[in-house]
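J.: Provided below for reference: sequence and predicted model.
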Amino acid sequence: MELVADIFLVAGALGAGLYCFVLARRLNRFNDLEKGVGGAVAVLSAQVDDLSKTLSSARAASDGSNAALDDLTGRAESVAARLELLMASLHDLPDATPPETPATTERVEPTKPVAPAGPIFVRHERAQQGAQQ
């Protein structure tokens, strides 16, 4: 009975060893930097670094654009205030009367277009036949 128990114990140890060997190979392939998840993680990490650099440069550019837009908005508001002041001062001016134009009693007739005497378009064949006769 002890012999059977020892055989089962050795078989279990060999099975566990084989299982650990297969698991170690799979884990090595899983963490491989070229084909496995390790490679994907490395690529994604590099992309995250690139995106964070791009984001920081875009943020700096937008901050510069925001400052320029604030400056332009301030200038536009000051110009609008000046225009409002000028429009208000135009209301204070007296109305200018337009100069009177003398009334004409003659009525001018439009000229009529002159129609051409002959045909406008002539075919070459007919023109040559008319010249030969």
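T.: Yep, that arrived.
J.: going forward, measure contacts and count neighbours with C-alpha atoms only.
T.: Noted.
J.: Please identify the helix or strand for Ala80.
T.: In this assignment (DSSP states H and E), Ala80 forms part of helix 37-91.
J.: ugh, wrong one, Asn28
T.: Element membership for Asn28, per DSSP H and E: helix 2-30.
J.: Show me what that helix is packed up against.
T.: Packing partners of helix 2-30 (3 or more C-alpha pairs under 8 Å, 6 or more residues apart in numbering; DSSP states H and E): none among the helices and strands.
J.: Now do that helix and helix 37-91, the angle between them.
T.: Helix 2-30 runs at 40 degrees relative to helix 37-91, counting by axes from the mean of the first three to the mean of the last three C-alpha atoms, to 10 degrees.
J.: got another, please set it beside the one above:
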Amino acid sequence: MDLIADIFLGAAAMGAGIYCLILGRRLNRFNDLEKGVGGAVAVLSAQVDDLTKTLAAAQSTASHSAETLTELTRKAESMAQRLELQMASMHDIPEPPRSNGSVVAHAPAAPQTPAEPMFVRHRGTAAQ
């Protein structure tokens, strides 16, 4: 009886050993850097690093563009104020007298209507 129990115990140990050997080989293939999940993780890690660098460069470019745009907006507002002052000062300048000595007072001109509309909406044939 002890002999039969020892035979079954040995067979079970041999089966467990073979099972562990097969499982170890599968695990090595699973973690292989070229074909398995390990390779996919390595590729994804490299892509994340590339995307991080690209994102940092895009943020730097966007902040530089925002600074430039802010500076240009300030300059444009300053120029608009100067132009408004110049236009206002033009109303204070008297008109030069004509050759016969009389000053011509001109009436404000009526607004002219343009021959063509300033903005035109074009509709594509696909939108109809």
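T.: Structure's in. What do you need? These figures come from a predicted structure and were not determined experimentally.
J.: before we move on, back to that, compared with the second structure, how much does the helix holding Asn28 of the first structure deviate?
T.: With mean C-alpha distance after the TM-score superposition for the first structure, helix 2-30 of the first structure departs from the second structure by a mean of 1.0 Å once superposed.
J.: give me the number of residues near Ala66 of the second structure?
T.: 12 (other C-alpha atoms under 10 Å).
J.: aligned partner of it in the first structure?
T.: Superposed on the first structure with TM-score structural alignment, Ala66 of the second structure falls opposite Asn66.
J.: can you pull the contacts of its match?
T.: The contact partners of Asn66 of the first structure, taken as C-alpha atoms under 8 Å, 6 or more residues apart in numbering, number zero.
J.: mind redoing it with 10 Å?
T.: Applying C-alpha atoms under 10 Å, 6 or more residues apart in numbering, we find Asn66 of the first structure in contact with Ala60, Leu72.
J.: Check Phe30 of the first structure too.
T.: By C-alpha under 10 Å, 6+ apart, the contact list for Phe30 of the first structure reads Ala24, Gly36, Val37, Gly38, Gly39.
J.: what about the first one, distance to Ser65 of the first structure?
T.: If I follow you right, that is Ala24 of the first structure. Noted for Ala24 of the first structure: a distance of 55 Å to Ser65 of the first structure, by C-alpha to C-alpha, to the nearest Å.
J.: How about the last one?
T.: Separation of Gly39 of the first structure from Ser65 of the first structure (C-alpha to C-alpha): 39 Å.
J.: do Ala88 of the first structure as well
T.: Distance, Ala88 of the first structure to Ser65 of the first structure, using C-alpha to C-alpha: 34 Å.
J.: and Glu34 of the first structure, what helix or strand is that in?
T.: Assigned by DSSP H and E, Glu34 of the first structure belongs to neither a helix nor a strand.
J.: how deep is it tucked in, by neighbour count?
T.: 13.
J.: Over to the one 5 residues further on?
T.: The burial metric for Gly39 of the first structure, expressed as a neighbour count using other C-alpha under 10 Å, is 15.
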